[in-house]
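Visitor: Predicted coordinates and the sequence they were generated for:
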Amino acid sequence: MASSVTPRTVSPRTPVVTVPGVYAPQDDTRLLAAALEREEIPPGADALDLCTGSGALALAAARRGAAVTAVDISRRAVWNTRLNALLARRRIRVRRGDLTAPLPPEHRFDLVVSNPPYVPTPNACTAGGRARAWNAGAGGRELLDRICDRVPAILRPGGRFLVVHSALCGPEETLLRLTSAGLDTAVSHRAHIPFGPVLHDRRDWLRARGLLAPWDESEELVIIRAVRT
């Protein structure tokens, strides 16, 4: 068993393990976890982690005293999140399904966080296996647009939504969709990171589409914060 899981750290308070086939916490997860740390979370607040992966963000919210629900379409991710909740001795409701589909229709949340797939993807790339955690269509918005359309309806008044994604897939579109749904929105954090293996392999394709300049060797990550007033 020790050889089949990988220990990772999102923050000093949130150790997790990842099993093969599940997205391991990386810079985007850590950036969103840091933003989550800055939020005021009353004890017992209802929190939702969409596209939970290893459950790192769900665990971070649970450690803050939130009542957390985590959702992922991947069976391995669901199992991995349950494993991390068990190891951390935290109660997290884990559901398998497509975004908000497995949730009760009437349920509303005080906080929603999401680190969805957002990497622009050539048609030649398959979406199966572990790559499903990052492949997001030609514009990188296959999941983002659906999340932006669904989240406003499940936020309570005063509820907050934190989402991380690459600047390559259009933060302006995310801001526009959430603002049009009645939320107060802003880019709350930005960070530049060196290309990882996926973007390194796709940089020629991204440059040909005009998404990267010839000199770009880093990716900008953004966190968008939206509040239902």
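Guide: Looks like it arrived, so ask away. Numbers count the residues shown, from 1 in each chain.
Visitor: from here on, contacts and neighbour counts on C-alpha atoms
Guide: Will do.
Visitor: Please enumerate the strands of this protein.
Guide: 6-9, 15-18, 46-50, 67-72, 92-96, 109-114, 155-166, 183-194, 218-228 (DSSP state E).
Visitor: List just the one of these that sits closest to N123.
Guide: In terms of CA to CA, the element of the strands of the chain nearest to N123 is strand 155-166, at 19.1 Å.
Visitor: what's the angle from that closest one to strand 46-50?
Guide: 30 degrees (axes from the mean of the first three to the mean of the last three CA atoms, to 10 degrees).
Visitor: now strand 155-166, how far from the centre of its chain.
Guide: 11 Å (CA atoms, centre = their mean, to the nearest Å).
Visitor: Mind listing what's buried along that strand?
Guide: With burial defined by 16 or more other CA atoms under 10 Å, the residues of strand 155-166 counted as buried are 155-156, 159-166.
Visitor: is it possible to export those residues to a markdown table including distance to D28?
Guide: Output for those, formatted as a markdown table (distance: CA to CA, whole Å):
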| residue | distance to D28 |
| --- | --- |
| L155 | 23 |
| R156 | 26 |
| G159 | 22 |
| R160 | 19 |
| F161 | 16 |
| L162 | 12 |
| V163 | 10 |
| V164 | 7 |
| H165 | 7 |
| S166 | 9 |
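Visitor: here's the one I want to compare it with:
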Amino acid sequence: MMLLRPPGVYPPQGDSALLARALIEELSARRAPGRAEVLELGTGSGAVAVVAAGMGARVTAVDVSWLALATAWINSRLRRRRVHLRHGDLGAPVRGRRFDLVVSNPPYVPARSAGAPGHGPERAWDAGPDGRLLLDRICRQAAGLLGPGGAVLLVQSSLAAPAATLDALAAAGLRPRIVARRRQPFGPVMSARAAWFEQQGLIPRGVRDEELVVIRGARPA
């Protein structure tokens, strides 16, 4: 998919593609994809939201970055897809609403800084020393954003402890499982931090690839 990808907005990559495929499978399994209410948390360029809208779903996309929202708006218009855009932090802009499907490709790259960057391109991937700064928050919010029988789809790296995501979703009352996997070499950001990852015990010495996983958490009907 050809999309506008300005500097400072996370461009669609392998994790975006893995999440989009899981989204397509999820919506295809539903009897009426066109009636599905989909929420994307951290839409970035809007790539995944556009895929959902292309399947007929009613899509709401949230991002804390105004530049990302502007990019998603342009990309949805270029593809002639309708996406409702909301500015804010994770589920705050849609508080009180319930969705059939919540999807997210949040920042998950372990970083030296304990807090989230306030600006700059690192804002799209830095997620604290364990990579879970946003993942844990989404896991806590997910159940409250889902209607009965709804599901959340999260994509993340093996460096950010998928087992912790499974446990957190289960603790929130959802039924979690891994539904997609992909192994890929480190990109520029991960490669630049590889020595630090080794020091932190996040990867064995000499390893320069990661496994991406999509984790599904289902709310009982």
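Guide: Thanks, I have it. This is a predicted model, so every value here is computed, not measured.
Visitor: Any idea which of the strands of structure 1 gets closest to G128 of structure 1?
Guide: It is, among the strands of structure 1 and with distance given as CA to CA, strand 67-72, at 14.3 Å.
Visitor: what range in structure 2 does the closest one sit on?
Guide: Counting by TM-score structural alignment, strand 67-72 of structure 1 pairs with residues 58-63 of structure 2.
Visitor: Just give me the neighbour total for S158 of structure 2.
Guide: When neighbours are defined as other CA atoms under 10 Å, S158 of structure 2 has 20 of them.
Visitor: How about the one 4 residues further on?
Guide: In terms of burial, P162 of structure 2 registers 22 neighbours under the definition other CA under 10 Å.
Visitor: if I line the two up, what does it land on in structure 1?
Guide: Aligned partner of P162 of structure 2 by TM-score structural alignment: P171.
Visitor: again with L212 of structure 2
Guide: Looks like L212 of structure 2 aligns to L221 there (TM-score structural alignment).
Visitor: Quick check: its match touching R30?
Guide: No - if you go by CA atoms under 8 Å, L221 of structure 1 and R30 don't touch, sitting 11.1 Å apart.
Visitor: Which one's more surrounded, these two?
Guide: For L221 of structure 1 versus R30, the count of surrounding residues by other CA under 10 Å is larger for L221: 21 against 16.
Visitor: Without its sequence neighbours, what residue ends up closest to the more buried one?
Guide: Excluding the flanking residues, the one nearest L221 of structure 1 by CA to CA, 6 or more residues apart in numbering is S166, at 4.5 Å.
Visitor: what ranges do the helices span in structure 1?
Guide: Along structure 1, the segments classed as helices by DSSP state H run 27-37, 56-63, 75-88, 144-154, 171-180, 197-208.
Visitor: Can you say which of those is packed in most?
Guide: helix 56-63 (a mean of 27; mean count of other CA atoms under 10 Å).
Visitor: Tell me how many other residues crowd the equivalent of G196 of structure 1 over in structure 2.
Guide: G196 of structure 1 maps onto G187 in structure 2 when the alignment is built from TM-score structural alignment. When neighbours are defined as other CA under 10 Å, G187 of structure 2 has 11 of them.
Visitor: Name all residues that make contact with G187 of structure 2.
Guide: Not one residue lies near G187 of structure 2 by CA atoms under 8 Å, 6 or more residues apart in numbering.
Visitor: Please report how far it lies from A161 of structure 2.
Guide: 19 Å (CA to CA, to the nearest Å).
Visitor: hang on, the earlier thing: my guess is the match of P162 of structure 2 meets L221, correct?
Guide: No - counting by CA under 8 Å, P171 of structure 1 stays clear of L221, with 9.6 Å between them.
Visitor: Mutual contacts of the two, please.
Guide: By CA under 8 Å, 6+ apart, the residues touching both P171 of structure 1 and L221 are H165.
Visitor: Map G97 of structure 1 onto structure 2.
Guide: Mapped onto structure 2 by TM-score structural alignment, G97 of structure 1 lines up with G88.
Visitor: With N84 of structure 1 instead?
Guide: Per TM-score structural alignment, N84 of structure 1 is aligned with N75.
Visitor: Right, I'll leave it there.
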